[in-house]
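Student: Let's see this in three dimensions:
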Amino acid sequence: MTGTGLDDERAYLRECRAAIRRMAEGARLNVVIGERVAGDRYSAERLGYDLRSLAKELDEQPDGPPFFGRLDFGPGSAEHHGQRYYIGRRHVSGGPGRAPMVIDWRAPVSATFYRASARDPRGVSVRRRFGWSREPVALTGFEDEHLEAGQDLGVASRIVAAEIERPRVGPMRDIVATIQPEQDELVRAGLEGSICVQGAPGTGKTAVGLHRAAYLLYTHRQRLARGGVLILGPNQAFLGYVSAVLPALGEVDVEQTTVDRLLARGPLQGDDGEAAAAVKHDVRMAEVLRRALYRRVTAPPGPITVPDGSYRWRVGQEEFGAIVTAALREATPYGVGRERVLSRIVAVLLRRAEARGRSASAAWRRGMTRALSAHVDAVWPATQPEEVLAELLGDPASLAGAADGILTPGEQSAILWARPPRSFRSARWSAADAVLLDEVSGLLERPRGYGHIVVDEAQDLSAMQCRAVARRSEHGSITVLGDLAQGTTPWAARGWREHLSHLGKPEAELIALTTGFRVPAAVVTLANRLLEVLTVDVPRTRSFRADGRLRIRETSDLGPATVAAVRDALGHEGSIALIAADATLGPLAATLRAEGIEVATLDDIASAARVTAVPAAMAKGLEYDHVVVAEPAEIVEAEPRGLNRLYVVLTRAVSRLDVLHTRPLPAWLAPPAGVQG
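Tutor: This next block holds a predicted model:
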């Protein structure tokens, strides 16, 4: 196979862009045609939606690189010998009767691009990587690896390194051009299995989870069409940061939300103290709630008598009780159990009516059901989650009965309402209450299930939140992403196995990513020293990057020092974050603005400011080229797991990190030899 030069590749690029325009025009035409060919209203709506979605995606596809790699197969491949494939983010059609011009990165043959090596070339003679400029987008060069000849650059590739180290501006980007073999194995893991990825900062665990979602939708689209894919992130700022990744990969029909928003049944206006929140998030509350709900089911007070014209049907107290007991033993949702009791009593009357030679019409059955409902309600009452929880939290006797032997008197006192509302309809629910309401709701009826769920920052979920996720993935699989060292909630996991059991996937495979591709070595070295004092067992990280800068400076005045550090950062390319505890962040941001430096907040999505003021509590999952951390001691003291929070904050920098302090630093954070102080 003959090689091609840069001019030939640029000519191919022009052909690809012309093909993309033809695809967009064809998609718009298909929308018009599709409206006329569907056989029924539902099919027309479904077809129209699919066609319009495709047309919109193609119209809005950014003018980015249509391909990032190329595979030339040699005689070592029986299936692809002599073939050349361009690999890109999206499939680009070559037209009727022609081979694709670009193959989607998720296609089976594309796995070879990521996994082929000099040791195992998989029939690839040459792997070509393309370099691109960003503004304007232009093909600037390429790099060839002659795998069958033993040449394999791997992460030493200058193009791979340039892409990984490219300054971070705006939201998170996809990593399809730089996926490493160990990451690709996780991305392409089967739909049936669940996996848990323990990943240190900068190892790409979030990117792996998002690309896995895109891969599964591509590979199992029909199976996932009904349940769909759910992405759960730690907060809205994080979701805004990653929101552009899946659309760039051609996937827009993915639900992305937080656990709090997923579970909220209405406005959350209540607040819990630390003690109350800790009890409500404890897994023991699951049994307390189950007891509280099923204590509403009582033994029949007597027989049932139902008039039917001049005749009266009778179901004895013992028979009625046996039906209730059988339904309780079947462990179905509370609402299903109640309906079974009702339907089985109707069935008893139906058999007796037939035995008397009576014809039981549908109208007769409906009448009997209505007549029996009041009797069943007296024994197995219909209820709502809010009603159950309000009674539990508002009535000391109810709580004591349901929590006997489970919660201590002190724990019961912590969650009891000091002033119960007049009714559950006027209750002011907290975020922790929403978790409990979801637990009760799951006992009443099964919630909507998803085909696959990706849970990021999963180490921060409580056992009760994990159960809520498990209810929604009972018949699906999950991808769990997290880092035990970054656990900052009071109930954060200290080990994965117990956490996975709460998530309903105790058999999930646990994989650790330990190579940091985004965080430079100087920052990783500092963060690894923190691992020595954190109470979790996680592997130390090694950095792919030898670049980066770390400066730790003591100052007598934090304001001017912060202004100087930010001005220095503005002299470099990329995004900048000022991270501090809440009490310090506001005044420092005001100082920057007074000095004429534009500063955005995490809510300023449309802001063009390069500097963002980030509360330490909201930094998780975010990345910035240059990070200025102000007063680490305050970050540590602001919360019970402040050391873990500081570990998170220090690892947000992907190029340069400045640590400014007026107060003494802990010994384990003192500047290493050679670091500016």
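Student: hey, let's count contacts and neighbours off CA atoms from now on
Tutor: Fine.
Student: the helices in the stretch 101-250 of the chain, which residues?
Tutor: Counting by DSSP state H, counting those that start in this stretch, the stretch 101-250 of the chain has helices at residues 111-115, 158-165, 181-187, 205-219, 221-227, 236-242, 245-248.
Student: Please give the structure of this sequence too, so both can be compared:
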Amino acid sequence: MTPPEPALPHALTRERAHHDRCRSALAAMVDGADEEVLTGEDVSASGADAEVLGYRLRSRAEELRELPEGPLFFGRLDFARTGTGHAGQRYHIGRLRITEHPAAPPLVVDWRAPVSRAFYQATARDPQGVAVRRRFGWAPGSRGESTDLTGLEDEHLERGQGEAQEGTGVSALVAREIERPRVGPMRDIAATIQPGQDDLVRGDLGVSVCVQGAPGTGKTAVGLHRAAYLLYTHPQRVRRGGLLVLGPNRTFLSYIAEVLPALGETGVRQSTLAEEIARHPVTGTDDERAAAVKHDARMAEVLRRALYARVRADRAESLAVPDGSYRWRVEGDELARIVADVRDEEPPYAVGRERVRARIVRCVRERAERRSGPRGAVWVRRIERARPVSAYVDAVWPRVHPEEVVADLLAGPEVLAAAAEGVLDADEQGAVLWASPPRSWRSARWSAADLVLLDEVAGLIEHPDGYGHVVVDEAQDLSPMECRAIARRAAFGSLTVLGDLAQGTTPWAARSWPTVLRHLGKPDAAVVPLTTGFRVPRAVVALTNRLLGRLDVDVPAARSLRGDGEVRLREVPDPDGVPAAVVAAVRDALGREGSVGVVAADADVPRLRRALTGAGVEAAGPEDLGARVTVVPASLVKGLEYDHVVAVEPAAIAEAEGHGQRGLRRLYVVLTRAVSRLDVVHGRPLPF
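Tutor: So this is what the prediction gives:
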């Protein structure tokens, strides 16, 4: 067993010295990467090879330069002297590998390396060869100065000893890190990953997984760390296909934007589905009924029929193909059979066009070769480009834009009736028809739901480029048609699906994960529940679990390992006094550490900001992640969190979504944004 360190001051001195050595080594790695770029630019190789090499070297140099400042390690593993492949070894664990020379033992091991898994999984009952697990305590907001290393905690696993908090299974340093107040973007959790989270993070690239995560269980962090792990473990496969992180809106993406760069990964696309499918600006609107029908999975069949209705398999005219002074004739029956066969094969529409052309050319070639021998590639290309062949293909399998198909469908009652027969009833057809059709598709005003339809047709015409892996957050709010859009982009890759059915707030919010996964094209993906909250305290969870029972969703109740936290219900006798009560609640919150989020129904946000400003309290919008006090519309708060939440007039928040479950789910989202304290300010009766 590795001898224990002597007194704490001496141990801290040694660890600070090691951190200084790591800092110097990292600076040398950055300088070396820049030098490799200069050398690589002069390398003697083919143009393609030099371009690939230059790209890789520049990417590596850029990644190292863009690493955020901060501590270079957060843990250490001391392995026992016998019994494992790492016997007697000592490893510092950090966010990236640091070494003084590529062939030298690392000064810091990447948290994703196989040996690092013991840091997250080893226990006193199953030490996995670890004698001592050490965790380091750094000053809040540390930029990586060695003097910021303020404490350490050793767990002597080989002796069956640990320093976990009684009844929680979480060490004191980990608990303090999880509970530490924050202002600004989301942080990574590499230092605090729990065993159940680690199992999900290190899942195989080829396996899709769905995480049903209660509030505060770290499901978003798990998804982002899984992305970083896959990039580390399968760099070529994932980067070749690309990795996409999909969030519900830009505010949420700004909140999580710094997590992956902090883990050393900068080449990840973070986007919203609306941005991925944005063929046109959204300038039109739909009422709720029209949007609901357009987002229904049945629209996929309506669109498929509308597209393939343009194919004419019944043309009986024969075709004469010029070949010099000769004409090759293909009879109408044979041409019709070619078109019908290709249509039955159901290829992408654009592929079908070219398949028809190729088979016509093959018929002509077979006749020509029977008459006078083999034909070469030049002859084949000439026949393919022959005007009669192109004219026939255009007539039976015309080129088409997705916009033409959707515009003709939504503007023409007869076209829609033919495509929707037996799929949509008359009322549903009437709901989606445009009241004032444009003169042509080029002048159409597309709604957000129309863009989903356009993406569906575009995918029928030609399959989009896919990603090697896609992380989908807040997936419970996706419609079936939106799920299909994601499925097309992950047809040959895998998915990490994150969400909470209890937080579904769209008109088409999911009621079950198997249904969502079927629309995403991954019906066999495992659904893994995360129910243990590390961020939301027990007092808040107890309140929100009361509301959970009314949400009509089959999800396990959350539980919290945090015994701290505070909930206050502030009833205001006169509803007109709510803004003043909110100001008082915010002033109280500012007396403590951490961020303050004032969350209200969207319509109430302007008057609350005016009230706070008039009282001399500087309040920002949700886009200002560094603000101490933020006023957030309830519709945008999903996925965000604040140390202190002031939830304003819950009845108004619920009513803003209309009657029924959606309003209560929106309220559930709002109340679960608090990670330390929750004030509920209300002048009307509470809906829970």
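Student: for the helices of the stretch 101-250 of structure 1, which one sits closest to Thr612 of structure 1?
Tutor: Thr612 of structure 1 lies closest, by CA to CA, to one member of those: helix 236-242, at 12.0 Å.
Student: helices or strands up against the closest one?
Tutor: Applying 3 or more CA pairs under 8 Å, 6 or more residues apart in numbering; DSSP states H and E, one finds that helix 236-242 of structure 1 contacts strand 255-258.
Student: In structure 2, what stretch matches the helix or strand just after the strand it packs on?
Tutor: Remark: after strand 255-258 of structure 1, the chain's next helix or strand is helix 259-263, criterion DSSP states H and E. Using TM-score structural alignment, the residues of structure 2 aligned to helix 259-263 of structure 1 are 273-277.
Student: any idea how far that stretch is from the chain center?
Tutor: Relative to its parent chain, stretch 273-277 of structure 2 has a centroid offset of 12 Å by CA atoms, centre = their mean, to the nearest Å.
Student: List the buried residues for stretch 527-537 of structure 1?
Tutor: Neighbour counts using 16 or more other CA atoms under 10 Å place 527-528, 530-531, 534, 536 of stretch 527-537 of structure 1 among the buried residues.
Student: who touches that stretch?
Tutor: 484-485, 494-495, 540-541, 643-644, 647, 650-651, 668-669 (CA atoms under 8 Å, 6 or more residues apart in numbering).
Student: could you redo the last one with a cut-off of 7 Å?
Tutor: 484-485, 494, 540-541, 644, 647, 650-651, 668 (CA atoms under 7 Å, 6 or more residues apart in numbering).
Student: can you tell me what part of structure 2 it aligns to?
Tutor: Counting by TM-score structural alignment, stretch 527-537 of structure 1 falls onto residues 544-554 of structure 2.
Student: measure that stretch end to end?
Tutor: Terminal residues of stretch 544-554 of structure 2 lie 15 Å apart, using CA to CA, to the nearest Å.
Student: Then stretch 313-321 of structure 1?
Tutor: With CA to CA applied, stretch 313-321 of structure 1 spans 17 Å between its terminal residues.
Student: corresponding residues in structure 2 for it?
Tutor: Using TM-score structural alignment, stretch 313-321 of structure 1 corresponds to residues 328-336 of structure 2.
Student: picking that back up, closest one of the contacts of stretch 527-537 of structure 1 to Ala24 of structure 1?
Tutor: Thr651 (41.7 Å).
Student: What's the match for the closest one in structure 2?
Tutor: Matched across to structure 2, Thr651 of structure 1 falls on Thr672, judged by TM-score structural alignment.
Student: Could you do Pro664 of structure 1 as well?
Tutor: For Pro664 of structure 1, the equivalent position in structure 2 is taken to be Pro685, counting by TM-score structural alignment.
Student: Quick one: neighbours of its match, just the number.
Tutor: If you count neighbours by other CA atoms under 10 Å, Pro685 of structure 2 ends up with 10.
Student: now Val124 of structure 1
Tutor: Per other CA under 10 Å, the neighbour tally for Val124 of structure 1 reads 29.
Student: Mind telling me what it corresponds to in structure 2?
Tutor: When structure 2 is aligned by TM-score structural alignment, Val124 of structure 1 is paired with Val130.
Student: ok, the spatially closest residue to that match that is not a sequence neighbour - contacts?
Tutor: Nearest residue to Val130 of structure 2, sequence neighbours excluded (CA to CA, 6 or more residues apart in numbering): Phe79, at 4.3 Å. Residues in contact with Phe79 of structure 2 (CA under 7 Å, 6+ apart) are 2, 86-90, 129-132.
Student: ok, 10 Å please
Tutor: 1-2, 85-91, 118, 127-133, 157-158 (CA atoms under 10 Å, 6 or more residues apart in numbering).
Student: Also Tyr334 of structure 1?
Tutor: By CA under 10 Å, 6+ apart, the neighbours of Tyr334 of structure 1 are 290, 293-294, 297, 327-328, 340, 380-383, 440-446.
Student: That one pairs with which position in structure 2?
Tutor: In structure 2, Tyr334 of structure 1 lands on Tyr349 (TM-score structural alignment).
Student: do Arg134 of structure 1 as well
Tutor: Using TM-score structural alignment, Arg134 of structure 1 sits opposite Pro140 in structure 2.
Student: what's the closest non-adjacent residue to that match?
Tutor: Arg180 (7.9 Å).
Student: Can you give me the distance of that neighbour to Arg445 of structure 2?
Tutor: Taking CA to CA, one finds Arg180 of structure 2 at 48 Å from Arg445 of structure 2.
Student: on that earlier part again, for the match of stretch 527-537 of structure 1, what is the distance to the chain centroid?
Tutor: Distance, stretch centre to chain centre, for stretch 544-554 of structure 2: 25 Å (CA atoms, centre = their mean).
Student: Arg467 of structure 1 contacts Ala286, correct?
Tutor: Yes: Arg467 of structure 1 sits in contact with Ala286 when judged by CA atoms under 10 Å, with a separation of 8.9 Å.
Student: Neighbour count for these two, which is higher?
Tutor: Ranked by neighbour count (other CA under 10 Å), Arg467 of structure 1 and Ala286 place Arg467 first, with 24 against 19.
Student: check which helix or strand covers whatever residue of structure 2 lines up with the more buried one.
Tutor: Superposed on structure 2 with TM-score structural alignment, Arg467 of structure 1 falls opposite Arg484. Here Arg484 of structure 2 sits within helix 480-489, counting by DSSP H and E.
Student: So which residues of the stretch 501-650 of structure 1 form helices?
Tutor: Here the stretch 501-650 of structure 1 has its helices, by DSSP H, counting those that start in this stretch, at 521-531, 558-570, 582-594, 632-637, 642-650.
Student: follow-up on the earlier one: just checking, the match of Pro664 of structure 1 is part of a helix?
Tutor: No: looking at Pro685 of structure 2 with DSSP: H, G, I helix; E, B strand; the rest coil, it is coil, so not inside a helix.
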